[in-house]
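1. Quick one, structure for this:
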Amino acid sequence: MIPELDGATWHKSTYSGNSGGCVERGILPTGRQAVRDTKDRERGALLFGPSAWQAFVNAVRDGEFGG
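-> From the prediction side, this is the model:
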């Protein structure tokens, strides 16, 4: 477990439905962002700095990951 995640404020994605594919976004005290699987929190999280987070959000919005 990454100690930085202990102070995170987590929010379930509004796009997570009843299909079981749920993710959470964490806002860390350091200003970084984290993403984790709601059902498997022990696997850890992906961490993003501010510019990387914005690039990730833009890529998701633009459909770069399929779906």
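
2. only C-alpha atoms for contact and neighbour calcs from this point on.
-> Fine.

3. Show residues contacting stretch 24-41.
-> Defining contact as C-alpha atoms under 8 Å, 6 or more residues apart in numbering, one finds that stretch 24-41 is touched by 4-5, 7-13, 22-23, 43-50, 53.

4. Following up with a second sequence; could you model it the same way so I can compare the two?
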Amino acid sequence: MAGAAWRKSSHSNGAANCVEVAMLADGSVGVRHSRRPDAEVIVYSRTEWAAFVAGVKAREFEPVG
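-> Okay, here's the model as predicted:
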């Protein structure tokens, strides 16, 4: 993960308790907790990340009811 450019959502308003993402050199996407930058990073393929982002945009993860 050395050299990865981590970023938070613009909706985080500078909060410390956020998820950060980084585009990795092999095309995958790393995800980590901003308060624990040295902890484990979850890595998703570009296809997995694209499916997640599409689901967010389609509001698939909104509470029902």
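
5. Inside strands: which ones of the contacts of stretch 24-41 of the first structure?
-> With DSSP state E as the criterion, strands contain T9, W10, H11, K12, V23, L46, L47, F48 from among the contacts of stretch 24-41 of the first structure.

6. What residue in the second structure is paired with Q33 of the first structure?
-> The equivalent of Q33 of the first structure in the second structure is V29 (alignment by TM-score structural alignment).

7. Could you count how many residues lie near that match?
-> 21 (other C-alpha atoms under 10 Å).

8. ok, for it, nearest residue in space, not its chain neighbours?
-> Ranked by C-alpha to C-alpha, 6 or more residues apart in numbering and with sequence neighbours excluded, the top spatial neighbour of V29 of the second structure is M23, at 4.7 Å.
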